[in-house]
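Asker: predicted model and sequence follow; I will ask about them next.
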Amino acid sequence: MKEEQIEKLRGVVRDCVGKHLYSSAIFFADKVAAITSDPADIYMQAQALYLGCHYRRAFHLLNASQIVLRDLRFRYLAAKCLEELKEWDQCLLMLGPAKVDEQGNITDTKDYSCMYLDKDGEDREINILSAIYFLRGKAYEALENRVQAQLWYKAAIKADPLCYEALECLIVGHMLTCEEVTSLLSTLQFGPEDGWLSSFYSCLVTKHDKEYVAEAKFRELEQEHTLKNNTDLLACKAEHYHQCGEYQKCFELTSRLLEKDPFHLKCTLVHLAAAMELGHSNELYLMACNLVKDYPQNALSWFAVGCYYYCIKKYDQSRRYFSKATSLDGTFAPAWIGYGNAYAAQEEGDQAMSAYRTASRLFPGCHLPTLYIGMEYMRTHSFKLAEQFFMQAKTICPSDPLVYNELGTVAYHMEEYKEAVRWFEKTLAHIPSSVREMWEPTIVNLAHALRKLKRYNDAIVYYEEALALSTRSLSTYAGIAYTYHLLDKFTSAITYYHKALWLKPDDQFCTEMLSLALEDECRHGIGIELESHQR
């Protein structure tokens, strides 16, 4: 057969692949490879077999070739076949021996120094080594060696920043702390035309940034790189709103985004989280029904069902579905945390701690399991242990105000009031002004701690700020009344004791202290009158 006829057949194979006619592609590729015995044509035949889901046959074809261990693309495609067959140890053997250090740098590359086929003609290709490192990471993760998986994912993204999947696995899998992700991004070597990509990667971790920093990043991508309506960018922005506690803004944004792209699963997860915080049980029910129908084998679907039952306080059912989500995908962090929370909601501390510890082990870059372990210890009055876990959570994610709030609370319980004031002030420094109302209990606790330090006037300032946010807090009225009482301002104290008792007429503390304040005011009045007579 003439060369021009063979080239025409190659074009037919490529066209069949482009039109997803894989049986036709396999048929013609087989004929071309038989005629030429060219490695490039054998590779094309193997690709057609792989795309047609004939993984065993494709692997046999590649493995039988004389070039498989000398050509990286042959080796990579053979390993991809083994990946699909779930033969992970064989997959690693096919990829060959290699070593990586803790920074994700390859220390042994002699096995990857072999040649590989010429490029297929694209303007830009992802480095084949990056793809190989990523596949090694996936194999190690499937074998539950998450330490090695993390190192190879880092190696993949460092070998080529275009290998987005590696970065996604590191972030979504919570394999790195906030600081480690930021450090990794700073080491990536972007091309001169990839400025937008560098900015976009930074936006993937904006949920941990301060409000003005995050807004600047989003504005740069929206305006300079014209990505204003990009769904991935909007999902990042929604995640940032959720982290900041702006749940209504988050919910509104995800609702608009899901109207545009109803199957954007990353946005769906954020939408579920916001709906949970806002108590939108009807929305959770509808989302859960649709997800189970469209994605019955996806952990996210059953997680949504668990969220619905958790929202309506049916914790036994919610546990069942969170557990099903973890059985479908053991690396789905939200399901593990939801599983623990469902136990914690019923004060079943041992089971909750077991779930949180599993999550903490699987997701070292996620601070929530560690934070919740601390909360469980605090519930059982093990304050020193609680403090240790809160400090560990702060190391993992130093931008979450909830961590500082819990540190302040545990310090208050241990009667370390100066430390409590410091932590509560840090909490308020980390929250946007737009959601200050949500943190009213923190402001009250800060006022309590200041009162304990006899900084009465400072305490009153914060009590009054708390009253401006919520006028139905017994603790705030009782606290400000007692502070005025300590300042011997009995009239003001009596006024606030009355307001507290209006909210809860049978409150023992306020009832007793009101009687004392009335007596003190009488004595004080008599004392003033006697003093004036003496003059």
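Answerer: That came through fine. Keep in mind that this is a model prediction, so the values were computed, not measured.

Asker: CA atoms for contacts and neighbours, from now on please.
Answerer: Will do.

Asker: and the strands in the stretch 51-200 of the chain?
Answerer: 99-100, 106-108 (DSSP state E, counting those that start in this stretch).

Asker: which strands or helices does the longest one pack on?
Answerer: Translated: strand 106-108. Identification of packing neighbours for strand 106-108 by 3 or more Cα pairs under 8 Å, 6 or more residues apart in numbering; DSSP states H and E yields strand 99-100.

Asker: next: the shortest one.
Answerer: Helices and strands touching strand 99-100, as assessed by 3+ Cα pairs under 8 Å, 6+ apart, comprise strand 106-108, helix 146-159.

Asker: how about residues contacting that strand?
Answerer: Contact partners of strand 99-100, identified using Cα atoms under 8 Å, 6 or more residues apart in numbering, comprise 106, 107, 108, 109, 151, 152, 155.

Asker: determine which two of the residues you listed are furthest apart.
Answerer: Maximum pairwise distance among these (Cα to Cα): 15.1 Å, between 109 and 151.

Asker: of these two, who's got more company?
Answerer: residue 151 (25 against 13; other Cα atoms under 10 Å).

Asker: wait, the more buried one sits on residue 137?
Answerer: Yes: using Cα atoms under 8 Å, residue 151 is in contact with residue 137, at 7.4 Å.

Asker: got another, please set it beside the one above:
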Amino acid sequence: MVQNQKTSSQHNSTLYISPLINNKNQDVFVTPPNPPTTLFDTPGSNHSSFFNLDRNNTNDFSRKNQETEPLSQVEKLRLWRHDALMQHHYRTAEYIGDKVLALTNEPNDAFWLAQVYFTSGNFQRAKQLLLQKPEFEKSVSCRYLAGYCAIKLELWDDALDLIGETNPFKKDDELQQRTSDGGVKLEASMCYLRGLIYANQNNFEKAKESYKEAVLVDVKCFEAFDELITNNLMTPNEEWGFLSSLNFRDADDNDELIRLLYTTRLSKYLNVLKFEEAEAILNEEYDLADNCDILLSKADHLYVQCNFDDCLAICEKILAKDQYNFNVLPNYVSCLHELGGKNKLFLKAHQLAESNPTSPMTWLAIGVYYLSLNKLAEARKFFSKATLFNPNFGHAWIGFAHTFAAEGEHEQAISAYAFAARLFPGTHLPNLFLGMQHLQMSNLSLSEEYLTVSYEICDSDPLVLNELGVINFYKNELAKAELYFQEALGAAKHLNSDSKIWISIHANLGHVYRRANQSYKALDCFNQVLKISHTSDPNILSAIGLIHLKLGNIFKAIDILHDALAVAPSDPVASDLLKRALESNKNNSSLFLRNTAEKLFDLNKHTIQYKSKKSKMKNGQHLADITSSSNKFLTPSSNKTKPVSASARKSTTVNDAAGIRSDLNGSLHDVAHLAEELKRGDDSSDDDEVMEIESD
């Protein structure tokens, strides 16, 4: 019987029981000053990856390795099995591993044979092997792998029984104990698996605590750290506080590097200066400026700032280096959707469908493409398919909710947004969308509650600030509304001036000024919107028309309201305002023209009185002409014309208004001409007589 191997504990990694280092001198893991060879040969080597540790005797490092005892028969078989596994010769590894286990009957050899089954996808066979003997099940490494097999088989309760509902190794005096082999502690790995189980059982609070415990046990357990950050399981304040509690000494000489790398992964809502400092050090001292993960962190920062153009440029740079980098795809497809890049969305979705048809990210990209085309039924189908591949895929749930929101199905949208909020408690977006839905349903109190939660997480998103401004506008708190809109404009400085958010903020600010009776400020805002908009918004035109009505610019108001109805003929607001403008003009036009004629007559009264008899006769005739002329300018109502029925007036609003506007313009022209004639007197009068009167 072969002598038992050493067994790993929760404080070791699988390197501890690896045949590559078993019975080897510990100096194998000491970096030599100038090693003549690397641990693994370059491609094309005539030697296996595992049999060349003792080949070179040019320095003390290699001579120490040559002094070790020769390998036994079983050890050589183990190395053969291990090398076959690394080269993906699974049938070879399975065949030799089975013989090694038959010779030794040890848990470590059972673990490595199960690894062969696991890597080749035979999870049920691996689980059965690891649990067939009590001594195998007692091994920490075997129990860890058996639990992982149960997770792959989606046997969540069985997996939790194997891993444990809580960490059985949790002791305060051992949390800081470092591994002797430089790998990831099995205790941390089991905490990570526990988090996966709870997440798939929708117990996200326990999942978060398990992931946090995994990283606290061993900072090298990046899988757990990535789950915490990618899924936004912590608020921004919690993330930065958690980072300060980590023990980076587990990373040995790489403690500073790992701290900086982890810092770049944290939320960009807070401590932007620290993120920029970490990025600068990684770029300058570690030459990682072009590393995809560093670029992705920068893209996240730009996306939070709503700087979609620059974010898209960085995403495209990452995809040029690695077109199958799935981590960048949520930012990439979101930016394309915001910027209207339908062609690029189609191309990327087509590529993903061909290369990765089972990835939820593929169906997310397809769903976003159809959402950009406003084909909501198709988009909903593909978002739903993405959630089937990954029920906890928050991005797909948000897209799924967007399709209901676009159709006005508020209840279904709220349900989907609420589930996304459970998945992503550390991001502000689900609460923002919930607030927007309740606002559309006129639930101001609930809307403000959700928007406040979103604001507490991210106070720099212009969309959040805009929505809070709208809430205060409806509450008639105009000073607070103006403050939020001004803050939103400052936060939107990175946006294109023609973006929907930027236009909405300016329009809303204009409405605040309009209601606060700051008419000229409101006009400036509305005119700015019209200047940058690609299309005329009837609501903005109606608001401008209303302001001109308040200012007494009736003709200007009529013109603008006609423009609004030309864009949207059935707009009730523009129709009502135009009706009021026309009625106001109708009531004022006759009085205005009479007063104008009387004032002009009074100005020339003394000239008429001192004319000669001939001139008086002509002027008398002229005054008669004035009277008859002024009668022509009276509105139909003053001339007792037959009134038009209400229904007929409503159906012909645009045409009647155009005719009235034309008559009024002609009337003003005739009045001006009349005034000019009265000022200079009759053309046939005697100039000498006039001069005499003036000299007297």
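Answerer: It's in. Because the structure is predicted, anything quoted here is derived from the model rather than measured.

Asker: show me what contacts residue 487 of the second structure?
Answerer: With Cα under 8 Å, 6+ apart, residue 487 of the second structure has these contacts: 462, 465.

Asker: got it, and residue 165 of the second structure?
Answerer: residue 194 are the contacts of residue 165 of the second structure under Cα under 8 Å, 6+ apart.

Asker: distance check, it against residue 193 of the second structure.
Answerer: Per Cα to Cα, to the nearest Å, residue 165 of the second structure is found 11 Å from residue 193 of the second structure.

Asker: not counting stretch 298-306 of the second structure itself, show me its contacts.
Answerer: Applying Cα under 8 Å, 6+ apart, the external contacts of stretch 298-306 of the second structure come out as 268-269, 308, 310-312, 314-315, 331, 460-461, 491-492, 494-495.

Asker: make JSON lines from the helices and strands packed on strand 99-100 of the first structure and add distance to residue 304 of the first structure to it.
Answerer: Putting those into JSON lines (distance: least, Cα to Cα, whole Å) gives the following:
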{"stretch": "strand 106-108", "distance to residue 304 of the first structure": "40"}
{"stretch": "helix 146-159", "distance to residue 304 of the first structure": "26"}
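
Asker: so which of the ones you listed is nearest residue 41 of the first structure?
Answerer: The nearest among these, by Cα to Cα, is helix 146-159 at 27.9 Å.

Asker: who are the packing partners of that closest one?
Answerer: Short answer (3+ Cα pairs under 8 Å, 6+ apart): helix 146-159 of the first structure packs on strand 99-100, helix 128-142, helix 164-172.

Asker: from these, which stretch is densest packed?
Answerer: Counting by mean count of other Cα atoms under 10 Å, helix 128-142 has the highest mean neighbour count of these, with a mean of 23.

Asker: which residues of the second structure does it align to?
Answerer: With TM-score structural alignment applied, helix 128-142 of the first structure matches the range 186-200 in the second structure.

Asker: residue 55 of the first structure versus the equivalent of residue 83 of the second structure over in the first structure, what's the distance?
Answerer: The alignment partner of residue 83 of the second structure in the first structure, by TM-score structural alignment, is residue 15. Distance, residue 15 of the first structure to residue 55 of the first structure, using Cα to Cα: 21 Å.

Asker: more neighbours: the two, which one.
Answerer: residue 55 (22 against 14).

Asker: which ones are touching the aligned residue in the second structure for the more buried one?
Answerer: In the second structure, residue 55 of the first structure lines up with residue 123, judged by TM-score structural alignment. Residue 123 of the second structure makes contact with 117, 149, 150, 152, 153 under the criterion Cα under 8 Å, 6+ apart.

Asker: buried ones only from those residues, please, as a PyMOL command.
Answerer: Of these, the buried ones can be selected in PyMOL as follows, counting by 16 or more other Cα atoms under 10 Å:
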select buried, resi 117+149+150+152
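
Asker: now the first structure: which of the contacts of residue 123 of the second structure match?
Answerer: Contacts conserved in the first structure for those, counting by both residues aligned by TM-score structural alignment, their matches' Cα atoms under 8 Å: 117, 149, 150, 152, 153.

Asker: JSON lines for those, including distance to residue 397 of the second structure?
Answerer: Converted to JSON lines, these look like this (distance: Cα to Cα, whole Å):
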{"residue": "117", "distance to residue 397 of the second structure": "34"}
{"residue": "149", "distance to residue 397 of the second structure": "28"}
{"residue": "150", "distance to residue 397 of the second structure": "26"}
{"residue": "152", "distance to residue 397 of the second structure": "23"}
{"residue": "153", "distance to residue 397 of the second structure": "24"}
